[in-house]
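Novice: 3D, please:
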Amino acid sequence: MPKDVTLLTGFLGSGKTTLLNAILSDRPQTRFALIENEFGEESIDGQLVMRPDVDVTELSNGCLCCSLNDDLLNVLEALDDRRDKFDELIIETTGIADPSGVAVPFLMLPIVKRSFTLKRVICLVDAEHVEDQLRDTEEAIQQISFSDVILLNKTDRVSPDYLAQLQDTLRSLNPFAQVLLGHKEAYPVDELMRIERDTAATDQPATLLPLPLSSTNAFQPLAKGIQNRSLVRPVHQHHHHTHSSIVSLSFRFEEPFNLTRLYNQLTTLLLYQGQGIYRIKGIIADVQRPNRMILQSVGSTMTLAEGANWLPDESRISRIVFIGKLLKPEGFETLLKDCLTKDSQ
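Specialist: As a prediction, the model looks like this:
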């Protein structure tokens, strides 16, 4: 059986190592392996792990998301060789890491997926400083947008009203993530470790569709608006949230998608206009499939995985979220509408 992997991310000073020790302390019967990644030549965090029985590997020669690569793959291979010595793996990234880069081998490489399953990405957020970080740093945005669960930390240091405002902001930035609250005296460890990624509910591996990229210019409206094009009728609802220059666009469609066209269009979008797009994630209904499809961007690549079956009486509503900088909803609306099945237009 593959070993479960938890990816722990969060900006500098958010409290990742403190949370890590809380997880290790709260689950003394679980044998953990740990990969500590630090930016710089001196490794410190590995020495701060409180449980001496934890199998710790320290990588201090660069940020994993930037040098992803042989270093991480070699460590995973070595851990697989001694897989009988541990039950679960935790990776603590640097405070400036983009977690999507670290997640790539777990989602894309069959040789890694046979031995390890990425169960959750936890992002630790400092309640005192998150607004400044969102305004000033792309890394904080990338960490929040890629996570499955956001733990708002140091909640004992801010007012309840401000805390409620922060929760709304984080939910708007990443509608697919669960937002939990905690501080160093009271972390919700059990709840954190119960949360799993959407694709964890299925045994089907994430797969790339072997489809040729389209040369269509359907993504042009993202930069230019929707000149000379009109929406024939309201086909969906979307929610537009802005935090400074960060934009979160949420779309809901009752009409099914042409999955091949949608995949090609979003792949083309990421290739040519993806610099300001931090995250794409969607739950897609396709008339030819009984199950929902999980569509998401991993770095500059799109992946597809099979999710749970739609229930007989369940409305097959697709949801797609884009998170990025200065995104224009009209262009995304046009692109998505063009990918609906012809029978529904």
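
Novice: switch to C-alpha atoms for all contacts and neighbour counts from now on
Specialist: OK.

Novice: where along this structure do the strands fall?
Specialist: 3-10, 32-37, 55-59, 88-92, 116-126, 149-153, 178-181, 236-243, 246-253, 277-284, 291-298, 301-309, 318-325 (DSSP state E).

Novice: please provide the structure for the following sequence as well, for comparison with the first:
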Amino acid sequence: MPKDVTILTGFLGSGKTTLLNALLNEQVGRRFALVENEFGEEGIDGELIVRPDVDITELSNGCLCCTLSNNLLDVLDALSQRQDSFDELIIETTGIADPANIAVPFMMVPAVQQAFTIKRVICLVDAELIEDQLRDTEEAIGQISFADVILINKTDRVSPDYLARLRTTLHEINPLAEVLVGHKDDYPIKALLAVVRDVAETTGIARLTPTRPNLPGAQSIPEPQAHSTEASPKAHHHRHSNLVSVSFRFTKSLDLTRLYHRLTTLLLFHGKDLYRIKGVIYDRSRAERWIVQSVGQTLTLVDGAPWQTEDDRLSRLVFIGRGLKTAELETMLGQCFSRDPDASPSDLLHQTPIL
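Specialist: Sure, this is the predicted structure:
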């Protein structure tokens, strides 16, 4: 049985270790393995963990999402050999880590997938500093974009009106995540632990790769013209930034193979500006829904739960990035509709310029 994994991320100084101790203390009967990653040569965070029974591995002088990626694989291999000694693995990243890259082995390496499943990605943000960090740093944006739950920390230091606006901003950056609030004396631990990532997102390797361009049963069809409807823009602006969240909803069937190729090409040429792609896809030629998402600059595609008779069969896609061209995305997706000349698509487009 794969062990649950929680990835705890957040920019420098957001309070990750304090929250980690609160999470550990809330679950006294649960056994934890912990991977602590620090950027400098001297690791001290491990000494700040209050529970003496936690199995701690420290990785210093590098970042798990880049220079220490091979070290993480070695640690995961070692932990998989002693799975009976813990119930859950927690990875606390450096303040400048990209959690999407840390998630890659859990979503792309079969041996790691057999031993571990990402249960949630928690992103901690500093209520006082996050707006400046979003304006000035790519890392903060990436951390928020990949999270399943965003916890605004140090809320006792800001006004209720500002906190309400900040919650809206963060939800607009990542409409897929739940946004919670708290501080060191009042963390919403139960609500945090209630957030669980869809299993389909983390249990399966991408079924399509550049060397395997066709899914069984895929059709070679002419590219249909894009269809559009009225846009419903809702804006929250921040100076010096052009971060945008764009979401689409299609009731018309998408061709999964064509969509995969279009999104792969998009990441190839614009990956540095795309922080997140995630969606649930309806392809009428397949019995199950499909989960598509970007992990770093790699696209993963896995089958999800089968469609039931009473389900509304539709596709939902969310893009988070800088300078996204809504019309270009809409045209690209319009080229991915399944061939069905009698169908009239009902497409809902929602664009949110965020900062």
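
Novice: make a markdown table out of the strands of the first structure and add mean neighbour count and distance to residue 341 of the first structure.
Specialist: Shown next, in a markdown table, are those (neighbours: other C-alpha atoms under 10 Å; distance: least, C-alpha to C-alpha, whole Å):
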| stretch | mean neighbour count | distance to residue 341 of the first structure |
| --- | --- | --- |
| strand 3-10 | 22 | 36 |
| strand 32-37 | 22 | 45 |
| strand 55-59 | 17 | 47 |
| strand 88-92 | 22 | 41 |
| strand 116-126 | 25 | 32 |
| strand 149-153 | 26 | 33 |
| strand 178-181 | 18 | 31 |
| strand 236-243 | 15 | 14 |
| strand 246-253 | 22 | 12 |
| strand 277-284 | 24 | 12 |
| strand 291-298 | 21 | 15 |
| strand 301-309 | 19 | 18 |
| strand 318-325 | 23 | 13 |
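
Novice: who wins for proximity to residue 77 of the first structure among those strands?
Specialist: Closest to residue 77 of the first structure of the strands of the first structure is strand 116-126 (C-alpha to C-alpha; 10.5 Å).

Novice: relative to residue 10 of the second structure, how far out is residue 99 of the second structure?
Specialist: 9 Å (C-alpha to C-alpha, to the nearest Å).

Novice: got any residues that touch both of the two?
Specialist: Common neighbours of residue 99 of the second structure and residue 10, using C-alpha atoms under 8 Å, 6 or more residues apart in numbering, are 93, 143.

Novice: save the strands of the first structure as JSON lines, and put in distance to residue 193 of the first structure too.
Specialist: Formatted as JSON lines, these follow (distance: least, C-alpha to C-alpha, whole Å):
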{"stretch": "strand 3-10", "distance to residue 193 of the first structure": "8"}
{"stretch": "strand 32-37", "distance to residue 193 of the first structure": "13"}
{"stretch": "strand 55-59", "distance to residue 193 of the first structure": "19"}
{"stretch": "strand 88-92", "distance to residue 193 of the first structure": "11"}
{"stretch": "strand 116-126", "distance to residue 193 of the first structure": "8"}
{"stretch": "strand 149-153", "distance to residue 193 of the first structure": "10"}
{"stretch": "strand 178-181", "distance to residue 193 of the first structure": "12"}
{"stretch": "strand 236-243", "distance to residue 193 of the first structure": "29"}
{"stretch": "strand 246-253", "distance to residue 193 of the first structure": "26"}
{"stretch": "strand 277-284", "distance to residue 193 of the first structure": "22"}
{"stretch": "strand 291-298", "distance to residue 193 of the first structure": "21"}
{"stretch": "strand 301-309", "distance to residue 193 of the first structure": "20"}
{"stretch": "strand 318-325", "distance to residue 193 of the first structure": "24"}
